[in-house]
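Asks: take this sequence and fold it.
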Amino acid sequence: MVELFVTIFMNWYCKMVKFLDLKRINSQYRDDLLNAASRVIDSGWYIMGQELKSFESRFAEFCGAKEAVGVANGLDALTLVLKAWIEMGVVKKGDEVIVPANTYIASVLAISENGLVPVFAEPNSKTYNLDIKSIEAVYTEKTKVILPVHLYGQISPMKEIMAYANSKGLMVLEDCAQSHGAEIEGKRCGSWGHASAFSFYPGKNLGALGDAGAVVTDSKELAKIVRTLGNYGSEVKYVNKYQGVNSRLDEMQAAFLNVKLDYLNKESDKRRRIAKKYLMQIKNKAIELPYVDDELGHVWHLFVIRVKDREDFASHLNKNGIQNLIHYPLPPHRQEAYKDYNNLSLPLTDKIHAEVLSLPLDPTMDSFEVDKVISVVNSYVLDSSE
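Replies: Below you'll find the predicted structure:
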């Protein structure tokens, strides 16, 4: 009996804890997803149909906004909003857009794609999001847009950001790719700025089974132009008002998202419970845990810690069966794609990118997996030579 117990324990302990098990996540809703796929197949209508209309309406309501427009992916969502504002005369090529220096490169690609100028701001040292101090430090007369990124699942201080933007006559575009359902005082991300962009990449909190994205806004004019731009610039078939692109959320992905939206709040609660256990039970002086501004408003897309010797710590995790990722190894201003910015002095951003590491946080994790992550993290010794 003792040997059996030891065998079971060792099999459990040696099992790899995946960073994110998408197969397990989606298998929970397998029957619903198959029914949704069958419904689309049987409808004979695969682009811009009823599934898309339903999801757009439901997602706008979920965010607390008036309009949602499905697009092909999160990058397109950002790009099309800025492109639409240019068409509307709200901004013009050469204008500056303030963006956190520690964001994923997509936030910056959308800016440069539209002939706008990214201005990199150091983030808040605790939340890693923009704050008023960081915005004020880089604001100039050429600034026309603030692009706060709600990184890791925690919303930026949008009440203060909107007050500042309104005082300066600036537009605000929220990057909500990591923050589906995050909120401040009951007001969800996507409903604070003049527009917002969402990604439904499979690994997101609300993930499709392929690429997908959406623009959310209260502006009917903006929504109409974004929808037109994403349909080759055409409102009427074969009549093109703008030089648009092909960026549409197809019926199949919309149907899948309609299914998964029903479970998003439940999954967010699971993420919060896991994160809370990590925060309470990870006790290692070598590890800097995430700062939580609003416990109920955080949706924990990622659980990002900081450690000085990241390579050594990652090796410790890997040896002990804990998958981990880095979000992100290089900030945009250090990428070859933005070599003109490589010499920028952004010491906090560089330090963050040298130290951050993401632990597994999967809403389907069981208590044994969570406990194993905690145990392995707590067993790490700085500069260990194991």
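
Asks: C-alpha from now on. contacts and neighbour counts both.
Replies: OK.

Asks: I figured residue 268 hits residue 300, correct?
Replies: Yes. Under the criterion of Cα atoms under 8 Å, residue 268 makes contact with residue 300 at 7.5 Å.

Asks: for comparison, sequence B:
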Amino acid sequence: MAVPLLDLKRDWPEIREEVEAGWRKVTETMRLLNGENLLAFEEEAARFFRTKYAFGVGSGTEALWLALIACGIGQGDEVIVQANGFVADIEAILWAGARPVVVEMEEDSLGPDPEAVKAAITPRTKALIVVHMYGHPITLEPILEICERHGLVLIEDASHAHGAEYRGQKIGTFGKVGCFSCGPVKNLNALGDAGLVITDDEEVAFKLRYLRVHGQVKKNEHHFYGFNSRLDELQAVVLRARLRRLSEQNERRRQWAARYREALSGVGDLRLPPEDGSERISVYHRFVVRTSQRDELMTFLKERGIGTGIYYPEPLHRQKAWREAGFPELSLPRSERVAKESLALPIFPELTESEFEEVVSAVRAFFGA
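Replies: The predicted structure is shown next:
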């Protein structure tokens, strides 16, 4: 039986009628930008994340860049980010005019190692981007303490973590700005590129609101130079429909994750994802296991028609782009080892029982369990 890593077609019938009805209304008026659906989505997202302000933007990458600019990060500043993040974190820092400083990851929660963060701080350090990998909240207390002690701006890349919680608070609301990708494969997903930024800071909110529209506060009145990063009405319709179902969809992911954990615990040298415990609620954007036989397991599953993924094959400091930009060669053995061991197994709300059993059976067979 073939089992896809992800199947985007399966949830479309559930929202198709609602989305197409919304699209008809949009095309009747041809108000394609800055319309009622964008405003409604932003209000609904602010309520969902329990934050004061939410703004739709063009992508998760743009959300990060706009967040840095809105927080005053720019030329001459340094921004720390963990090595196991995504290249968009580096790109956003560079676009803002700042310099990225990559640090070692912490294995238990997959966030930045607090001691590595402390060691990387210089008089030029102005911000820290933390990435909640695969939908798992990082351990936030030491990070919040470091930021407070050193006066650093905390920006959360929560692109994998729509709806995740830490100690009862939504991920994305701990930093000055929370940034989300809402691209096609995310838990909260549009039918194309889309993003979201959230904040409780009024001054930052003002900048975010207008940075995305060329700094235009009123028609042809540009108070500062900005960018074109708009979430259009058609995508806002889709995101409104999916936001209403997000909590239910996330719960289905958690149920499949619990089943995987029960079925694969103690199998071979598999290291399973972080457990939630009493403080964390993960949303399992990916179910990523680790094994010293990652490549062999991936090949074994592929031969049986089972989709897998690697997120990400190389840490940020080992990418060619890092070297081409002239940044220093780094040795971060933990991040490098984890990158070589990690493999994502199929997990999505519409996964079937037979598909789940097929994956589990194949993984156990590989290890002779």
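
Asks: residue 268 and residue 300 of the first structure: which is more packed in?
Replies: residue 300 (29 against 23; other Cα atoms under 10 Å).

Asks: mind listing the helices for the second structure?
Replies: Using DSSP state H, the helices found in the second structure span residues 12-29, 36-49, 60-70, 87-95, 114-120, 141-150, 202-211, 233-243, 246-264, 294-303, 320-324, 333-341, 353-366.

Asks: just those: most buried one?
Replies: Stretch with highest mean neighbour count among these: helix 60-70 (a mean of 27; mean count of other Cα atoms under 10 Å).

Asks: just put the helices of the second structure in a markdown table and tack on distance to residue 5 of the second structure.
Replies: What follows is the helices of the second structure, written out as a markdown table (distance: least, Cα to Cα, whole Å):
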| stretch | distance to residue 5 of the second structure |
| --- | --- |
| helix 12-29 | 17 |
| helix 36-49 | 28 |
| helix 60-70 | 22 |
| helix 87-95 | 22 |
| helix 114-120 | 33 |
| helix 141-150 | 33 |
| helix 202-211 | 35 |
| helix 233-243 | 20 |
| helix 246-264 | 13 |
| helix 294-303 | 11 |
| helix 320-324 | 27 |
| helix 333-341 | 18 |
| helix 353-366 | 10 |
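
Asks: so which of these gets nearest residue 171 of the second structure?
Replies: Ranking the helices of the second structure by distance to residue 171 of the second structure, with Cα to Cα as the measure, places helix 36-49 first at 8.0 Å.

Asks: what mean distance separates the closest one from the matching residues in the first structure?
Replies: Once fitted to the first structure, helix 36-49 of the second structure is off its aligned match by 0.7 Å on average (mean Cα distance after the TM-score superposition for the first structure).

Asks: so which bit of the first structure is that helix matched to?
Replies: Residues 50-63 of the first structure are where helix 36-49 of the second structure lands when matched by TM-score structural alignment.

Asks: hmm, who's touching that stretch?
Replies: Around stretch 50-63 of the first structure, the neighbours that count as contacts under Cα atoms under 8 Å, 6 or more residues apart in numbering are 40, 66-70, 181, 188-191, 216, 249-252, 254-255, 257-258, 261.

Asks: distance from that stretch to the middle of the chain?
Replies: In terms of Cα atoms, centre = their mean, to the nearest Å, the centre of stretch 50-63 of the first structure is set 19 Å apart from its chain centre.
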